[in-house]
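> dropping a prediction and its sequence here:
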Amino acid sequence: MTIHGKEENRMPINVKGMITNDDDAPFYRDWFGMTVVSPADILDALPRDGSDIDVEIASDGGEVDPATEICTALRNYHGNVTVQIVANAYSAGTIIAMGADKVQMAPGAKMMIHNASSGAEGNFHDMEHASQMLQTTNKAIANMYAAKTGKPVQDFLDLMDQEKWLDADDAVELGLADEIQNFEPVTNSIGGSKISHRAVQKIQDLVKENRKLKNAQNSQPSNHEQLVQAKLAIFLDEGE
């Protein structure tokens, strides 16, 4: 199991809610108030300068073709793409993740891969056609998983046939994810050197004291001198 933290503080591009096509996205948003994402949302959010990006995924999935379009857009993007699965990437959500240079998962996040499905109806010719289409779609999805992991396509066809649920450890072991995120606490720093909580508290106290001095009608010079000495003491006490 590999654990890594976030390297930089970048504004992420969000893949949240249902994945759908550009034409239907406004309908879901305006009529049902649903959270959805479409290819246009991602393409419009990509930086024009090719700078590195983070893509956060929390999605139950949706339509295969829009997810594949987003995956391809991320693959073709000139900068480095890091996908962070912050909660879940189910079904079509996993397809988008395959477009990243690196896939990270939160410790409690999950993936789910399964066979494609449709609401086909009609005569037996229609059913045969739908079956062929779904099998082709399954193979296309498995090809994306195989390209990411280097494992055989058939391995993923078998897993999809089981409707496989994966926690972060499983996903990393299988190769669908690269790292498990480590939620390390952020340390306040100036010039790369750490500042203790005690020092931060002193600064806060000094700010309050400074306000009192400014508001005082007859502040004595000695008070200001004491304030300067107190500021210096923050750094002198840092090693204690």
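The structure has been received and is ready for your questions.
> alpha carbons only for contacts and neighbour counts from here, please
OK.
> which strands and helices sit next to the longest helix along the chain?
Longest helix of the chain, by residue count under DSSP state H: helix 124-149. Secondary-structure packing of helix 124-149 (3 or more CA pairs under 8 Å, 6 or more residues apart in numbering; DSSP states H and E): helix 92-97, helix 153-161.
> put this next to the previous one:
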Amino acid sequence: MVLNELAQGIKPLAEGVGWFEGLSEGDRREVLRTLVLFCGQARAVEGDVPESIARSGIRPTHTPAVMLTKWRFGMAALPAHELTKSFRLLVALFGVADTRRRKLWCAGGCAHEWHNLPGPRRGALGAFMPPAPPPGPARPRPPCLDQFMGSVSSRDEAHRKAEVAVWFGGASLVWWFCCPFWALVSFGALPFALIGLVRAWVEYRASRAGRASGRRALVGGGLSLLGATAAIAYLVFLARHPELPVQG
């Protein structure tokens, strides 16, 4: 809940920075990846960037700010000295997006635990708001109209379904072991391999924003490259030796 408390102003950013800098480098990078996910769930948009940079206190010329201006979220891969600036910036972006989200979708109350944290909140101008009154008798909360943030597991499931480079790359190689007619295999496997290469590139770019697995993208790209190389090599071989049979 630390990140939600920072985004909602329950804890000051300076306290959050102190907590962040007390983590190991690996944990700090993991926190940045989590923040990227939270920003996506809160429906951050490119129009939030100027306000986020201003809130974060970092300069627009700093590397994380330049990346965010280009809507790139690979801050977790930056050098260690850039991690704190990235943390300040992503917390600010999360705060801007989540504030808008709470006003639009959860203004009448919702069941999101992270939207019902105890403690004072900051208003739009940074002034602390009084803490919420003690809870009364339990009453059912209205359902939140925004279902996007409430289902992280389903979103991860969608990501896994979208990571198809491995499957296309594997299929481009399996053909060679399942069919003895290699000329036909070449024509069949080559499209799978090319699609796998394209998907691997798309998924690798998405992995830099935390929306896909970079390792699966690289594996899929490697398999697809092998399949494409085998198909093209055999077609070139047939073109140079037309007198040979086309079977394996």
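Noted; the coordinates are in hand. Since we're looking at a predicted model, the values are computed, not measured.
> TM-score of the superposition?
Remark: TM-score between the superposed chains equals 0.24 [TM-score structural alignment, normalised by the length of the first structure]; 95 aligned residues with a CA RMSD of 5.5 Å.
> got CSV for the helices and strands packed on helix 124-149 of the first structure, with distance to residue 128 of the first structure and mean neighbour count too?
What follows is those, written out as CSV (distance: least, CA to CA, whole Å; neighbours: other CA atoms under 10 Å):
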stretch, distance to residue 128 of the first structure, mean neighbour count
helix 92-97, 24, 28
helix 153-161, 19, 17
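> tabulate those helices (JSON lines), appending distance to residue 127 of the first structure.
Shown next, in JSON lines, are those (distance: least, CA to CA, whole Å):
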{"stretch": "helix 92-97", "distance to residue 127 of the first structure": "23"}
{"stretch": "helix 153-161", "distance to residue 127 of the first structure": "19"}
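> how far off helix 153-161 does the longest helix of the first structure point, in degrees?
120 degrees (axes from the mean of the first three to the mean of the last three CA atoms, to 10 degrees).
> and the host helix or strand of residue 93 of the second structure, what does it pack onto?
Applying DSSP states H and E as the criterion places residue 93 of the second structure in helix 83-105. When contacts are defined as 3+ CA pairs under 8 Å, 6+ apart, helix 83-105 of the second structure packs onto helix 2-7, helix 13-21, helix 25-41, helix 49-56, helix 63-69.
> how about the last one: buried residues?
Same thing as helix 63-69 of the second structure. Using 16 or more other CA atoms under 10 Å as the test for burial, helix 63-69 of the second structure gives 63, 64, 65, 67, 68, 69.
> again, but for the shortest one
By neighbour count, with 16+ other CA under 10 Å as the criterion, the buried positions of helix 2-7 of the second structure are 3, 4, 5, 6, 7.
> out of those, flag the one nearest to residue 26 of the second structure.
residue 3 (17.1 Å; CA to CA).
> hmm, the closest one is touching residue 93, no?
No: counting by CA atoms under 8 Å, residue 3 of the second structure does not reach residue 93; the two are 11.6 Å apart.
> helices of the first structure, residue ranges please.
Assigned by DSSP H, the first structure shows helices spanning 25-32, 39-45, 64-76, 92-97, 124-149, 153-161, 168-174, 197-215, 221-236.
> what sits up against the fourth one?
Counting by CA atoms under 8 Å, 6 or more residues apart in numbering, the neighbours of helix 92-97 of the first structure from elsewhere in the structure are 19, 57-64, 67-68, 70-71, 83, 89, 103, 111-113, 141, 144-145.
> contact partners for residue 208 of the first structure?
Residue 208 of the first structure touches nothing, counting by CA under 8 Å, 6+ apart.
> how close does it get to residue 200 of the first structure?
13 Å (CA to CA, to the nearest Å).
> cool, residue 226 of the first structure as well?
Distance from residue 226 of the first structure to residue 200 of the first structure, by CA to CA: 18 Å.
> what is the neighbour count of residue 238 of the second structure?
15 (other CA atoms under 10 Å).
> for residue 55 of the second structure, give its distance to residue 90 of the second structure.
If you go by CA to CA, the gap between residue 55 of the second structure and residue 90 of the second structure works out to 10 Å.
> who's more crowded, those two?
Regarding residue 55 of the second structure and residue 90, a neighbour count based on other CA under 10 Å identifies residue 90 as having more, with 30 against 17.
> now do the same contact list for that one.
Here residue 90 of the second structure is in contact with 32, 35, 36, 39, 52 (criterion: CA under 8 Å, 6+ apart).
> just give me the closest of those to residue 200 of the second structure.
Of these, the one sitting nearest to residue 200 of the second structure (CA to CA) turns out to be residue 36, at 21.1 Å.
> returning to what we had before: closest to residue 186 of the second structure out of the buried residues of helix 63-69 of the second structure?
residue 67 (41.6 Å).
> for residue 34 of the second structure, see how far away the closest one is.
From residue 67 of the second structure to residue 34 of the second structure the distance is 17 Å (CA to CA).
> cool, residue 18 of the second structure as well?
Residue 18 of the second structure is 18 Å from residue 34 of the second structure, by CA to CA.
> with that, I have no additional questions.
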